[in-house]
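S.K.: quick one: sequence and predicted model below, then my questions.
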Amino acid sequence: MADKSLNKTELVAAVAAESGQSQAAVNGVLDALFSTLSDSVANDVKVSIPGWLSVERTSRAARTGRNPQTGETIQIAAGHSVKISAGSKLKAAAK
């Protein structure tokens, strides 16, 4: 696992430096991107950026589980999750 990380503030600063835009403008664009992704996932719309990534909502069926402390059988309700898949350009950058 990578021991380095890039938080949102550092990402905004890096994109602003690379693009020549202000940090406020880049921050606004990122906020709009995350808001659009969130709305799309909530409405079961797949977002795909070819070569980079795709984001989609997935469904999980109801199932039976077990409480590890007591061993008691419990019912786990159906639910939703988010699947993020890396595209070819992102995969190539990781090699």
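M.R.: On my side now, so go ahead. Residues are numbered from 1 along each chain as shown.
S.K.: CA only for contacts and neighbour counts going forward, please
M.R.: Noted.
S.K.: any chance you could map the helices in this protein?
M.R.: 8-19, 23-42, 88-94 (DSSP state H).
S.K.: contacts for the last one?
M.R.: In this structure, residues lying in contact with helix 88-94 by C-alpha atoms under 8 Å, 6 or more residues apart in numbering are 51-53.
S.K.: could you redo the last one with a cut-off of 7 Å?
M.R.: 51-52 (C-alpha atoms under 7 Å, 6 or more residues apart in numbering).
S.K.: check it against this one:
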Amino acid sequence: MATKPMTKTQLVAALAEEMGTDKKSASGALDAIIAIITREVSGGGAVTLPGVGKIYCRERPERMVRNPATGEQLKKAADKIVKMTIAKALKDSVNG
């Protein structure tokens, strides 16, 4: 049975406990990590989080899509999407 995802508040509390510091410092560290990942990936780079995975940006070419309501074919412009490849260590720990 799936449970609710961990919220940022819960993550900050767990990070503070793991680091042995206060929640303000843990929140600052988390915000700094998020800012670094965002800056690097939006600039076309990639970030590897050891034991977790690799976050990167991939370009999608122009393509034809269908409006499900009308069935009309539309041309969708090329765009970029953020992808994440999960590390083998994390997959193995989840699968036992």
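M.R.: Looks like it arrived, so ask away. Note that the coordinates shown come from a computational prediction; the quantities given were computed from them, not determined experimentally.
S.K.: what sits against the residue most central in space within the first structure?
M.R.: With distances taken as C-alpha atoms, centre = their mean, residue 84 lies nearest the centre of the first structure, 5.7 Å away. Residue 84 of the first structure is in contact with 53-56, counting by C-alpha under 7 Å, 6+ apart.
S.K.: just to revisit the earlier point, so which of the helices of the first structure is nearest residue 71 of the first structure?
M.R.: Among the helices of the first structure, the nearest to residue 71 of the first structure by C-alpha to C-alpha is helix 23-42 (34.5 Å).
S.K.: next one: the closest one to chain centre, how far?
M.R.: In terms of C-alpha atoms, centre = their mean, to the nearest Å, the centre of helix 23-42 of the first structure is found 12 Å from the chain centre.
S.K.: of the contacts of residue 84 of the first structure, just the buried ones, ChimeraX syntax please.
M.R.: Those of those that count as buried under 16 or more other C-alpha atoms under 10 Å are selected in ChimeraX with:
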select :53,55,56
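S.K.: of the contacts of residue 84 of the first structure, closest to residue 72 of the first structure?
M.R.: residue 56 (33.5 Å).
S.K.: for the nearest residue to that closest one once chain neighbours are set aside, what are its contacts?
M.R.: Excluding the flanking residues, the one nearest residue 56 of the first structure by C-alpha to C-alpha, 6 or more residues apart in numbering is residue 46, at 4.5 Å. Going by C-alpha under 7 Å, 6+ apart, residue 46 of the first structure touches 40, 55-56.
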